[in-house]
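Engineer: Build me a model:
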Amino acid sequence: MTKVTLTVNGRRVSGECEDRTLLVNFIRNNLGLTGTHVGCDTTQCGACTIHMDGRSVKSCSILAVQANGSEIVTIEGLAKDGELHPVQAAFKENHGLQCGFCTPGMVMTAVDMINRHGGELDETTVRHELEGNICRCTGYHNIVKSVLSAADSMKVKQAAE
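Structural biologist: Presented below is the predicted three-dimensional model:
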């Protein structure tokens, strides 16, 4: 067993795991944060997307020991003081989810996408960047609409600050 220490959603945590433990399983099983979903275990679906050291990654493709010392943000860490993150709020307002299974990964991918593009997004870019996230319920129309809405909302909020 190997000791892994991470900062998860702003809190320093440690736990022991086998060297072969995937980060997604460490997050869910050792830390009890079940918002990060296990979908395919092959990096195809994106349900396990989290932020590691400021970038979105698929946590089923990383061993927990490889993430040792990293800063992790999961879907549980986005809302602040009971207020939804603008991307979460946009998904809710624009019906960007149905069954909800892919939603955490979509939201985490969208937050990173908006941050990297400075909120300057168009439909083509959003659709291209969401290619690694699979939703089996929708035609992606409301997901794309949610991401674009959140990008606009975040630009307005940043301009006001």
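
Engineer: drop to CA atoms for contacts and neighbour counts, all remaining ones
Structural biologist: Fine.

Engineer: and residue 15, how far is that from residue 7?
Structural biologist: As judged by Cα to Cα, to the nearest Å, residue 15 and residue 7 stand 12 Å apart.

Engineer: To check against the first, give me the structure of this:
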Amino acid sequence: MEQLPAQMTVIGISKPGGPEVLKPETRPVPKPGPGEILIKVKAAGVNRPDVAQRSGSYPPPPGASDLPGLEVAGEVVARGEGAVRHKLGDIVMSLVAGGGYAEYCIAQDAQAMAVPPSLSILQAGALPETLMTVWHNVFERGALKAGETLLIHGGSSGI
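Structural biologist: The predicted structure is shown next:
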């Protein structure tokens, strides 16, 4: 396993606006806390909240990263205390609380998923936001069960 650098390149939002306001910055590499993993980002998705945040109409929630990027895929390079689901070197994808537009990103160990061999790392980087949103709404909130039918009559965007 490689030695982690102290600094990383991120893509920050210099001011509200279009894509031209996304600017490279240098920031410290974050350290995972309890139950967290650090992912060396290989791919990050672009979602509607990222565009809204960039335009100034969607501030990050309190305590979340000010960097855009709600989904990432990459390699686990560090683990916080109690993070035992994934080991160093695992290739994972995860929904994150912002910060995906960076070389390294913190994720909850329990939310990260192994990237299946059938997906490229680029595909995996664009999957968690939609997958977890649909799963939560259809199976956890909607309680869809085997044998039932689901009609989706107004799907848009990634969902």
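
Engineer: quick one: TM-score?
Structural biologist: TM-score for the superposed pair, counting by TM-score structural alignment, normalised by the length of the second structure: 0.36. Supporting figures: 92 aligned residues with a Cα RMSD of 4.6 Å.

Engineer: more crowded one of residue 15 and residue 7 of the first structure?
Structural biologist: Between residue 15 of the first structure and residue 7, counted using other Cα atoms under 10 Å, the more crowded position is residue 7 (17 against 14).

Engineer: Confirm the more buried one sits in a strand?
Structural biologist: Yes: using DSSP: H, G, I helix; E, B strand; the rest coil, the secondary structure at residue 7 of the first structure is a strand.

Engineer: ok, it to residue 88 of the first structure distance?
Structural biologist: Counting by Cα to Cα, the gap from residue 7 of the first structure to residue 88 of the first structure is 22 Å.

Engineer: Kindly report the same for residue 153 of the first structure.
Structural biologist: Distance from residue 153 of the first structure to residue 88 of the first structure, by Cα to Cα: 12 Å.

Engineer: now what about the helix or strand harbouring residue 123 of the second structure, what contacts it?
Structural biologist: Take DSSP states H and E as the rule and residue 123 of the second structure turns out to sit in helix 121-125. Contact partners of helix 121-125 of the second structure, identified using Cα atoms under 8 Å, 6 or more residues apart in numbering, comprise 42-45, 71-74, 93-94, 115.

Engineer: so where's the longest helix in the first structure?
Structural biologist: Longest among the helix segments of the first structure by residue count, using DSSP state H, is helix 141-160.

Engineer: tell me what that helix is packed against?
Structural biologist: Packed against helix 141-160 of the first structure, as judged by 3 or more Cα pairs under 8 Å, 6 or more residues apart in numbering; DSSP states H and E, are the following elements: helix 86-93, helix 103-117, helix 123-129.

Engineer: 7 Å instead, please
Structural biologist: Packing partners of helix 141-160 of the first structure (3 or more Cα pairs under 7 Å, 6 or more residues apart in numbering; DSSP states H and E): helix 86-93, helix 123-129.

Engineer: quick one: which of the ones you listed is nearest residue 11 of the first structure?
Structural biologist: Evaluated over these, closeness to residue 11 of the first structure peaks at helix 86-93, with 21.3 Å, by Cα to Cα.

Engineer: Which secondary structure elements does that closest one sit against?
Structural biologist: By 3+ Cα pairs under 7 Å, 6+ apart, helix 86-93 of the first structure packs against helix 103-117, helix 141-160.

Engineer: could I get those helices as JSON lines with distance to residue 25 of the first structure and mean neighbour count?
Structural biologist: Below are these laid out as JSON lines (distance: least, Cα to Cα, whole Å; neighbours: other Cα atoms under 10 Å):
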{"stretch": "helix 103-117", "distance to residue 25 of the first structure": "15", "mean neighbour count": "22"}
{"stretch": "helix 141-160", "distance to residue 25 of the first structure": "26", "mean neighbour count": "18"}
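
Engineer: In TSV: those helices, plus distance to residue 51 of the first structure.
Structural biologist: Shown next, in TSV, are these (distance: least, Cα to Cα, whole Å):
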stretch	distance to residue 51 of the first structure
helix 103-117	7
helix 141-160	17
